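**Q** Prediction below, plus the sequence it came from.
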Amino acid sequence: MGFAVMTMTDAAAARVKQIVASSGPEAQGVRVGIKKGGCAGMEYTIDLVTAANPKDDLMEHDGAKVWIEPSAVLYLLGTQMDFEISRIRSGFTFVNPNQTSACGCGESVELKPADLAALAKQREAEAHA
């Protein structure tokens, strides 16, 4: 079994399926990426997918499809994608172990690449437990 780059909550999967259902017959899912910007240095991006990119990693949960841009994989390893609704805002959120800080508004984050050696040791320890 391969290592999943990201996981997705039931709430995130439900929201992805709603987006696909309301976006027309060509919509397949969403693509998550990272771009430079914001006051903390980086921002998550989410775009509608109408044609899958074979280089992207695919994550599926409960019928929802999320592709991950190759350039974002090292920054997103171990991340959980969620969808939250509050009195002030609604949107996708990311619990990312590679995040070192965030701006006050929560729209911009500082990320470091994942430590692949530490992840490998963690997987090995879990396999022997």
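**A** Looks like it arrived, so ask away.
**Q** all contacts plus neighbour counts: C-alpha atoms, from now on.
**A** Fine.
**Q** just checking, residue 51 touches residue 28?
**A** Yes: counting by CA atoms under 8 Å, residue 28 is a contact partner of residue 51 at 7.4 Å.
**Q** ok, and what's touching stretch 81-94?
**A** Outside stretch 81-94, the residues that touch it by CA atoms under 8 Å, 6 or more residues apart in numbering are 6-12, 15, 79-80, 95.
**Q** what about burial for these, which qualify?
**A** 6-8, 12, 15, 79-80 (16 or more other CA atoms under 10 Å).
**Q** Put this next to the first one:
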Amino acid sequence: MINLTENAAAHISNYLKNRGKGEGIRVGVKTSGCSGLAYVLEFVDEVDTHDQMFVQHGVNVFVDPKSLVYLDGMEMDYVKNGLNEGFEFNNPNKKGECGCGESFTV
């Protein structure tokens, strides 16, 4: 399961509303960076029947089966810290990350 905080769900809902379309957001991983994996976020306009779907605070979150192995139990938050803002991933499966924080390993 992927958990969204209320802040993350509100941010995603606003983006979907401004886009005028979309079934939700897909969260996944891809091979990248010096540690191995990086998070991928994309809007879902057409549901893939293979995806697992979770509903959090009224937002549909889709995860493909291969990514779910690495993301199960993760919490996504949306934070503003001074001039910086963005999603933060609290992933209990993560064992380490690269120095720049762009990729992680499990």
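**A** Here it is on my side, so go on. What you are looking at is a predicted structure, and each value in this text was computed from that prediction instead of being measured.
**Q** sorry, back to before: closest to residue 67 of the first structure among the buried ones among the contacts of stretch 81-94 of the first structure?
**A** Nearest to residue 67 of the first structure, judged by CA to CA, of these is residue 6 at 9.9 Å.
**Q** I'd guessed that closest one sits against residue 59; true?
**A** Yes: taking contacts as CA under 8 Å, residue 6 of the first structure lies within contact range of residue 59: 7.1 Å.
**Q** Show me what residue 72 of the first structure lines up with in the second structure.
**A** Matched to the second structure by TM-score structural alignment, residue 72 of the first structure sits across from residue 67.
**Q** ditto for residue 99 of the first structure
**A** Using TM-score structural alignment, residue 99 of the first structure sits opposite residue 94 in the second structure.
**Q** circling back to that earlier point, and the buried ones among the contacts of stretch 81-94 of the first structure as a markdown table, adding distance to residue 89 of the first structure?
**A** Shown next, in a markdown table, are these (distance: CA to CA, whole Å):
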| residue | distance to residue 89 of the first structure |
| --- | --- |
| 6 | 23 |
| 7 | 22 |
| 8 | 20 |
| 12 | 15 |
| 15 | 14 |
| 79 | 21 |
| 80 | 19 |
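**Q** just those now: which is nearest residue 68 of the first structure?
**A** residue 6 (8.6 Å).
**Q** what sits against the closest one?
**A** Here residue 6 of the first structure is in contact with 59, 76-81 (CA under 8 Å, 6+ apart).
**Q** Which stretches in the first structure count as helices?
**A** 10-21, 73-76, 116-128 (DSSP state H).
**Q** so which of these is the most packed in?
**A** helix 73-76 (a mean of 22; mean count of other CA atoms under 10 Å).
**Q** That one: average distance to aligned residues in the second structure?
**A** Helix 73-76 of the first structure, aligned to the second structure and superposed, deviates on average by 0.8 Å (mean CA distance after the TM-score superposition for the first structure).
**Q** Need the max-distance pair from the buried ones among the contacts of stretch 81-94 of the first structure.
**A** 15 and 79 (17.4 Å).
**Q** show me where the first structure has strands.
**A** Assigned by DSSP state E, the strands in the first structure fall at 6-8, 29-36, 42-49, 57-61, 64-68, 79-85, 90-95, 99-102, 109-111.
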